[in-house]
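Chemist: sequence unavailable; structure follows:
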């Protein structure tokens, strides 16, 4: 007969390590992981954002044509497409933390070296290397955080991680506003600042934990148990003995298109393609487009800074709605809002209309990014999570390559109005695709 003092966990099945993590309240260890990964994320965003200001400065200093400028923007995304695909696969094979640290080191050093560029060819070559590191870092960081976050708030935590992107882009806008116009070498000093991620990589490698699910899949159960206990300690949770997890199968890209996964993979890739095309097409070119409309370099950078600030409330609202409404509804709503805002920006004629439509575009677009990064790791099982997230990001980077290249052609064809109408259509198609994604709110990761 069971004693009245016996608890259900004593007589029931032992919880797995993943279940123990899902039941924890958000504590100091979660906060350390979130902030530590978020700083890397912000540095990534700063690097991507800086190139838009560098482009506007080089157009005047080096007399670069719009087509040449588009290659400066797009070549980084070629590297990001390759980096995202390879980085995700490596994360499933050698670990999330190791790949995260390596990517920070690669793109930090390459960004600093780009500041020494003596010509367009050298700058383009180094931007490709920068892209390799940047592309691999983002899906790996979101995968690591999602695998530690408690199930009931996992989406919100990942959106908050994505909100660090706005912090990095604001830093880029500040550097662009104060440093780039300060002298003829201002763009070089801006890129030298981008070497900071290489230094931060040392902290990441030493202080951030490896994924418990990855460690279990590789048979490193002692390390996995220690990691779980480290996260349980701040909440005063007594350690229990978890059953051994089965070894993980070897990840393969072909698994993404197996029965049960091919529909969600297709929907995810379509959403990534649409949002990448419109986001990078718009935000990489906005400073240069404003300059071409007659605004001074400093004034166009000031407009961009104001527009960028609207990203933060977009993330905040998305972080709330993603657990209240769910992933699909939040993502689709913010993508529709992005589509409407993109069209309005293309029709804006006055300074007030430009700023209002730009702020709306920032608000909805970055909220959509937060929701997309929250749902992406949830689509796949643990052994395939890094590969799946990286492959979706890689496919999206194809769009980010094409978008900057298409802007000069679209401008010649129909001006800014046509450019942002096309971006609006891409957002709308991404919204339709998002409705086919699975809803994982409140559920444990597979």
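Modeler: The structure has been received and is ready for your questions. The structure presented is a predicted model; accordingly, all values stated were derived computationally and were not measured.
Chemist: okay, CA-based contacts and neighbour counts for the rest of this
Modeler: OK.
Chemist: and the most centrally placed residue in the chain, how far from residue 271?
Modeler: Nearest to the geometric centre of the chain sits residue 138, at 4.8 Å (C-alpha atoms, centre = their mean). Noted for residue 138: a distance of 16 Å to residue 271, by C-alpha to C-alpha, to the nearest Å.
Chemist: now the residue nearest to the centre of the chain. Nearest residue, chain neighbours left out?
Modeler: In this structure, residue 138 finds its nearest non-sequential neighbour in residue 41, 6.9 Å apart by C-alpha to C-alpha, 6 or more residues apart in numbering.
Chemist: also residue 221?
Modeler: Residue nearest to residue 221 in three dimensions, not counting chain neighbours: residue 215, with 6.5 Å by C-alpha to C-alpha, 6+ apart.
Chemist: contact partners of stretch 439-446?
Modeler: With contact meaning C-alpha atoms under 8 Å, 6 or more residues apart in numbering, stretch 439-446 is reached by 19, 22, 147, 151-155, 322-323, 326-328, 375, 378, 380-382.
Chemist: show me where the stretch 51-200 of the chain has helices.
Modeler: For the stretch 51-200 of the chain, applying DSSP state H, counting those that start in this stretch gives helices covering 66-94, 96-114, 120-148, 154-178, 186-193, 196-207.
Chemist: I'd like those as CSV, with distance to residue 279 appended.
Modeler: Below are the helices of the stretch 51-200 of the chain laid out as CSV (distance: least, C-alpha to C-alpha, whole Å):
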stretch, distance to residue 279
helix 66-94, 13
helix 96-114, 21
helix 120-148, 15
helix 154-178, 13
helix 186-193, 22
helix 196-207, 23
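Chemist: tell me the first helix or strand C-terminal of the helix or strand where residue 332 lies.
Modeler: In the assignment (DSSP states H and E), residue 332 maps to helix 327-347. Sequence order places helix 351-375 as the next helix or strand after helix 327-347, per DSSP H and E.
Chemist: and here is the other one:
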């Protein structure tokens, strides 16, 4: 698929950049990457949690006086913006680079969310939420690509999983903020919702100065015709590492790869790579993303309804049950993440998916038997999502490391769009329907029980597929997992580097 012009054979660049990146020890430089780039998920969790709690204030005559359907539409528009942003900026990050896009997408988010706090009506709010969603969706593609390409192979799994899990740290912060912002005895109702939209931008504005010091991915530079820039960038990284007293070992001759400049992929060529060259991996990515998204959105978007309708928790008390739920989701990736690098991807992905599915089956039985109360139901959710959160984060890790560098951003975008379509649209609507109306003091538990069983089966199935089709990527260079499309064919001319 390499384009060779009439000028003659494409020049070959020989480089050890991937091996040099992977041999680096963990240093302050890598912490800079985690902090500067990982904040994206915190921002998303913060955004969704604050806005999901904003329904009451936005319906007040003292604010925008929205209807329930209009409030729901703002959430849908935000998710639609995420999908659109991921697809657009995923393609651009593969074309223009990781750094340009993780600066641009953060600026777009800052602009959209900040303007949302100044909205004068529903239509303006919708536009702003769509823009903010575009920024966060683009963040997912550029950030996951950059993290996987810069973090050394032996740390890549735990870092990616932990960073994705920090979404729940942001959600917990958002829940804490709502206790103040939407308490009319502290903040007037006409100001609380506006201030809520400013919290994320304030955090993002600080982080953008950190991101300016993060270099472009040397792997992206190497495979996009910028080999000299790639070498200079990596030299600077190694100098920063050496300044911390680290002595770097030389690379071996067999670790050198040969690269030719590769043309931009057309959509047809993308389809070829996904469905002809890597059909098993595409099936794996689709299965993992869709099943975890279905489970997550089914529980997350209906948790409050379940507490109110079946356990009669007052509406203004449901937020207290969210904190342990968020902590379970946050601790899972942090505690289990290192095992994805040591025990291995296939074993850990399969076990976290299957175990969370089995536990959900147990929860479904207990829910139907009416032996739970609000506290024990929340405790069960905490345990389930301790494992499910690590599994869900591993889905993002998987789709970002099993495809070639030239289409990594687009692969993340493609499967992210699928997950939002399967989980973000279908699951909340389905489970909301299964819960039923609020006017029944003793709602029927059978429909929701069947829904939980369906979600459990989906997770178990996703785990089985991961065991069968999984890729043993732990500790391996990205180039060993999926060879670059720009890798030189045997016998091409060489240009020493």
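Modeler: Good, I have the coordinates. Remember, it's a predicted structure, so these values are computed and weren't measured experimentally.
Chemist: can you pull the TM-score for these?
Modeler: TM-score for the superposed chains, counting by TM-score structural alignment, normalised by the length of the first structure: 0.87, backed by 433 aligned residues with a C-alpha RMSD of 2.8 Å.
Chemist: of the helices of the stretch 51-200 of the first structure, which approaches residue 265 of the first structure most closely?
Modeler: The closest of these to residue 265 of the first structure is helix 66-94. By C-alpha to C-alpha, the value is 14.0 Å.
Chemist: give me the helices and strands touching that closest one, please.
Modeler: For helix 66-94 of the first structure, the packing partners by 3 or more C-alpha pairs under 8 Å, 6 or more residues apart in numbering; DSSP states H and E come out as helix 28-61, helix 96-114, helix 120-148, helix 382-434.
Chemist: tell me what angle it forms with helix 96-114.
Modeler: Interaxial angle of helix 66-94 of the first structure relative to helix 96-114 (axes from the mean of the first three to the mean of the last three C-alpha atoms, to 10 degrees): 150 degrees.
Chemist: how far off centre is helix 66-94 of the first structure?
Modeler: Relative to the mean C-alpha coordinate of its chain, helix 66-94 of the first structure is positioned 13 Å out (C-alpha atoms, centre = their mean, to the nearest Å).
Chemist: try stretch 296-311 of the first structure
Modeler: Counting by C-alpha atoms, centre = their mean, stretch 296-311 of the first structure comes out at 21 Å from the chain centroid.
Chemist: give the buried residues for it.
Modeler: Residues of stretch 296-311 of the first structure classed as buried by neighbour count (16 or more other C-alpha atoms under 10 Å): 297-298, 300-311.
Chemist: for stretch 111-130 of the first structure, same thing?
Modeler: Neighbour counts over stretch 111-130 of the first structure (16+ other C-alpha under 10 Å) mark 111-115, 123-130 as buried.
Chemist: nearest to residue 70 of the first structure, of these?
Modeler: residue 124 (10.6 Å).
Chemist: that closest one matches what in the second structure?
Modeler: The alignment partner of residue 124 of the first structure in the second structure, by TM-score structural alignment, is residue 126.
Chemist: count of neighbours near the closest residue in space to its match that isn't next to it in sequence?
Modeler: The shortest distance from residue 126 of the second structure to any non-neighbouring residue, by C-alpha to C-alpha, 6+ apart, is to residue 74 (5.8 Å). Other residues near residue 74 of the second structure come to 22 when the count uses other C-alpha atoms under 10 Å.
Chemist: what lines up with residue 74 of the second structure in the first structure?
Modeler: Under the alignment (TM-score structural alignment), residue 74 of the second structure maps onto residue 72 of the first structure.
Chemist: please apply the same query to residue 39 of the second structure.
Modeler: By TM-score structural alignment, residue 39 of the second structure lines up with residue 39.
Chemist: helix/strand/coil for the closest residue to residue 372 of the second structure other than its chain neighbours?
Modeler: Using C-alpha to C-alpha, 6+ apart and skipping residues adjacent in sequence, the residue nearest residue 372 of the second structure is residue 366, 6.4 Å away. At residue 366 of the second structure the chain is in helix, as set by DSSP: H, G, I helix; E, B strand; the rest coil.
Chemist: just checking, residue 366 of the second structure touches residue 373?
Modeler: No - judged on C-alpha atoms under 8 Å, residue 366 of the second structure makes no contact with residue 373 at a distance of 10.0 Å.
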